[in-house]
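# Structure here, sequence nowhere to be found:
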C-alpha cells in the first residue's frame, strides 16, 4: 500500500492576499486554489481570465471565493511529484475515480485533506444490478425512472447525465462490490449470518403487493441497498486497495490549494501539507476534482442558496485540522481556471424524517402551530420540509390514534416511511419497521383524549379541534377534497389514546450542485460549453445531477451517482 503524508507548515501560515482577475489576466500559466478562501498556495503563474464565465463576477461586491488567490512563489515548492492522473478527494467519488484510472493503466496520485477516506453512511440507489436480480426485484425501465426524477426537479437536471447513470449504475455497483465479501439479506427484516462481518440489506423489500411507485404522489422506486452494520467504509477501503495494488498513491492530510494551467490545459495542482509545506503535482493526463460539496462554506452557501440561510448543516467528515471537509474546494479551484457553476437553483438535501424511531414521515395528520392542516401529508420527506418551511416556528405535529399498528400496512415505501411493526425484541432501529415500544418511547405527547393532546401541544384549542373534525369527516367520506391525499391513507382519529410527534426544521446534509460537465466524460466545461483540457469533475463537485430539490425517487442515488461518475471520470482522464 502506497500511502504518503507530505509534511510542512501549519495551515494558515504565510497567507497571501488576493487580487482581482483583471490584474492577473495575460500571464502564460494559470493556477487555482482551494480549501480556505484566504489560503492560497501556488507558483508564479497567472490566473485565467474568467470574466466570460457566468459564475464569476468581478464587481466590488463579488463574494471572496470568486476571486482567485495569488500564485504561490516557485521558491516555496519543496517537492515536485510526477503522475498521469491526479485525483483530489478520497470519498466515494475519488476512490472510484482512482480505481478506474488505475485499471485503465494510468499512474495515479490521490490527495485527501482528511486523515483517512472521507466516507459516511451506507446506502446506494443503483438500478438493475445483479444483486437486484438476485433478490427478485423487477427490472426498472430507464426512461420511467429518469422522467420521475426530472419531474421532482422541474426538469432542470441534465437528462443525458441521468441517462448515463441509469444505463450504468447497476453494472457499476456490481464493479464496486467486487473487491469485498458480504452477505446479501433477502428482506429488510432478516438477520445476518452469525459469521457475517458485512452484509447488504434491501430497503422496503419485499413490500406490499398493492404498492406501485408509479401511482404515488411522491414516487419512490424499490431498489435501495444498505451496507450494514456500520456503513460502507469497508467497501470503500477495499476499492482503494484495488487502486493501490495497481500503483495508485494516496496522500492524506494534504490540501489541494490551486490548479496549474499551461495555456488552455490544466496540468496539475499545488498541494499543501498539514504543516504548510507546498508540493507541486504534475498530472500529464488530467486532474479530477472529487472534493465534495460546498455547504460547509457559509459564504458560498449563502450566495448560492440564500433561501436556506437559516438552516444548520450536519457533516461529520473533518480534515486533518478538525475542520469540515465540505468547503467547496473543487468548485472554487475549477472556477478559478475557467469552469462555470451551473445555473441552479442548487438543491440542499434537507429531508425531514419526522421521528424515525416511531413512524417517520408516514402520512398521518399534520397540524401547524396555528392548529391548521397545511399540506397533503402523503409526500416525501423533502416535500414535507419544503411545506414546513412556510409554517410558524418551522414546526408541526403528526397526530395518530391507537389504531396505528394496523394502518402502517397502507403506508408508502418511501424515504423515512414505516410500513410495519416488529416485536420489541426484534427491533434494531434504522429500518422500515418500528416497534410498539419504540413508538411509545418516542412520542412527544400522549393523551387519553384529543382535547388533552391539543392542550399538551399548545395549539389553539378551537382551531385544532375543528381541523381534526374536518379531517375525520374527510376520512369517513374517503375523499380528501382539501389536499388530495390518497383515500387508502386517510384514517379518522377516533380511538384513544392519542399521540403527537413533533416535526422540526431539518438539517442540511449536503448541497447538490456544482461545475458544468460534459455528460460523455465528466470533463469540465467553460462558459462557452467547451471542454477544459485536463480537467474532470465528479461527485458532489459536479453539476447536472440534482437541482431544485434532491430527489427522493431513488433513495441513495447520491452515493451511486458518485460511484458511477467517479468511474467515468477516472477512465476518461486515463485515456486522455
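Good, I have the coordinates. This one's a predicted model, so the numbers in the text were calculated from it and none came from an experiment. Numbering: from 1, shown residues only.
# make it CA atoms for all contacts and neighbour counts henceforth
Fine.
# Isn't residue 290 up against residue 95?
No - if you go by C-alpha atoms under 8 Å, residue 290 and residue 95 don't touch, sitting 9.1 Å apart.
# residues shared between the contacts of the two?
residue 566 (C-alpha atoms under 8 Å, 6 or more residues apart in numbering).
# Second structure follows, compare the two:
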C-alpha cells in the first residue's frame, strides 16, 4: 500500500461538523488526517458558512458566558438581563418542538455536552464567540433583554465560524482536498477500511481505519426532496451550499447503515426567506441575510390576502424552522410580511436593510399597499385590506387589554397580548397595524437542512445497522445525523450538535487508529 494513500482518519465534508471531527481526531492522537470536500475550493463553503453562527448551549446566566465572549465591556454587562438556560430547558425545548419524538439518548448527549463543547471551540479552535445582541436581545427601557434561551453567536456569523475552522485545520496539519467526491466506502471483512474518491479526473483509493461522514443532508437535491419530503419541496430555495445532495446517505446505506429520523413532509429546517433569493444555492456574500425573521412583530398573508400562521405563537427561534414550510404550502409558495411604522425600528437591519431587500413596498394606507402588492402577486387586494382590518379589530377587542396602543410592549418577553375572535390568532406581541407608513416584504421558503439521516450511537457517533450494531470504522456527524430533530427545532441547536457529535466521532476515530497501530 502506498504510504501517501494511508491516513489515520478520513473525514468526508469540510463544514463545521467535519472540521470539529478532524480537529478532535488530531487532538486525540491521529497523525495524518484528510478532509475530502466535493465542492471546488471557490465553493468550499459548506452550510455552516451560510448560518448566523448561533449556538445554543446550557449556561448559568450572564457571568457564566462572559469569559468566552469578546464584545461585552463591564459597562455593557451592567445593562444586560439574561436568564440561565438549564439542561431541563434545553432538552425540554427539543422534545416540545419535536412532539417528544426526538431520540432521548441523542438529546441527552447534545444537552449534557453543549457547554463543554462551546468552551472547547473557544479555547482549542479559537472560534470568536460574542453575545448575540442583534439576534437574541431587544433594547427595552435602557436594558438589553435576551430572550429564547440562545445567547451565543460568532463574529461575522457563519463566515467567521468557518474561517476559524479553516485556520485551525491548517495549523493542525490537516489536509483538505477540494473537488474530491467520495464515490464508495471500502469494506474488508465487515469493517470500513477507506474510500474511493474522484479527484482530478481519476478514481483513487485512500485507506484508513476510520471514515467520518459529515457531508450534510439532501436539501440541495430536488429529486431527494421530492422523494422524502414531497413534490412541493422542489420549489424551495436552497439557503446554503448546492453540494449537499445526499451523498452520505447513499454511501452509508450501501454498506448496511440504517436510516433514522424524520423523512416526512415535516422533515427539514426551513425558514422565511427572501423571495428574490437564488433558487438553487445561497449567496456567498449575503449568506444568512436573506432570512426574514421579523414576522413576530407583524403579520404574514398569502397571495389571496389571508393570514395562515400564528405569528406570535412563540419566540422566533422556536417557530422559524417550521414557518418556511407554512409559506411553501401557500398558493404560489410565497407570502407577504406586513409591518407598520410602530415596529419597523425593531426589524434587523442585516435582514431588512435597503441593501439586502431588493424591493420593499411602502404605502401610506392599507388600500394603497394592497394596490402596490397587486403587481407583486397579490391576487385579492380587497381581501388583504379586510384581513388587516379584522386583525386590528381582533387586537383592540382582545380581553388582555382595553387600549392596545397604550400598553407597554416588550418583544423580549412573551407578553400574552393576543387577538380575539379571529383565526388564526396572534398569541403574543399583537399590536394593531394602523401607523403609516406600512411596509410589505415578499418572502418564500428557504430550506436549510434535512432532519432524516443515519442512525448513530450517542456515545461514539458510530453509524449503526438496523439491528443497532455498529459498522466498525464508520462514524457520522452534523446534518447527516438522524433522529435528533423532528418537524421543528430550537434555533442554534444544529451547530452545537455538529460540534458535539463531530468531536465524539474524531475521538472515536483516534481510539480506533491507536488500536490498529498497536495490532500492526
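The structure has been received and is ready for your questions. Being a predicted model, the structure only gives us computed values, none of them experimental.
# all strands for the stretch 451-576 of structure 1, in order.
498-503, 511-512, 523-525, 531-537 (DSSP state E, counting those that start in this stretch).
# Give the aligned range of the second one in structure 2.
For strand 511-512 of structure 1, the aligned range in structure 2 is residues 450-451, judged by TM-score structural alignment.
# quick revisit: for the strands of the stretch 451-576 of structure 1, give me JSON lines that also has mean neighbour count and distance to residue 128 of structure 1.
Converted to JSON lines, the strands of the stretch 451-576 of structure 1 look like this (neighbours: other C-alpha atoms under 10 Å; distance: least, C-alpha to C-alpha, whole Å):
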{"stretch": "strand 498-503", "mean neighbour count": "23", "distance to residue 128 of structure 1": "35"}
{"stretch": "strand 511-512", "mean neighbour count": "28", "distance to residue 128 of structure 1": "24"}
{"stretch": "strand 523-525", "mean neighbour count": "27", "distance to residue 128 of structure 1": "26"}
{"stretch": "strand 531-537", "mean neighbour count": "25", "distance to residue 128 of structure 1": "25"}
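# Just put the ones you listed in a markdown table and tack on distance to residue 261 of structure 1.
Shown next, in a markdown table, are the strands of the stretch 451-576 of structure 1 (distance: least, C-alpha to C-alpha, whole Å):
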| stretch | distance to residue 261 of structure 1 |
| --- | --- |
| strand 498-503 | 49 |
| strand 511-512 | 27 |
| strand 523-525 | 14 |
| strand 531-537 | 9 |
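# okay, now the equivalent of residue 305 of structure 2 over in structure 1: neighbour count?
Using TM-score structural alignment as the criterion, the counterpart of residue 305 of structure 2 in structure 1 is residue 371. Neighbour count for residue 371 of structure 1, taken as other C-alpha atoms under 10 Å: 23.
# Might one say that residue 371 of structure 1 is in contact with residue 458?
No - here residue 371 of structure 1 lies out of contact with residue 458, judged by C-alpha under 8 Å, at a distance of 9.1 Å.
# between the strands of the stretch 451-576 of structure 1, which one is nearest to residue 112 of structure 1?
Of all these, strand 531-537 sits nearest to residue 112 of structure 1, with 15.4 Å by C-alpha to C-alpha.
# which other helices and strands contact that closest one?
strand 265-273, strand 278-289, strand 523-525, helix 557-574 (3 or more C-alpha pairs under 8 Å, 6 or more residues apart in numbering; DSSP states H and E).
# Redo these as TSV? Include distance to residue 465 of structure 1.
Converted to TSV, these look like this (distance: least, C-alpha to C-alpha, whole Å):
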stretch	distance to residue 465 of structure 1
strand 265-273	63
strand 278-289	55
strand 523-525	57
helix 557-574	41
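# To residue 431 of structure 1, which of those lies closest?
helix 557-574 (17.8 Å).
# so the closest one matches what in structure 2?
The aligned range for helix 557-574 of structure 1 is 493-510, by TM-score structural alignment.
# Over to stretch 155-173 of structure 1?
Counting by TM-score structural alignment, stretch 155-173 of structure 1 corresponds to 100-118 in structure 2.
# ok now that stretch, how far from the chain's centre?
16 Å (C-alpha atoms, centre = their mean, to the nearest Å).
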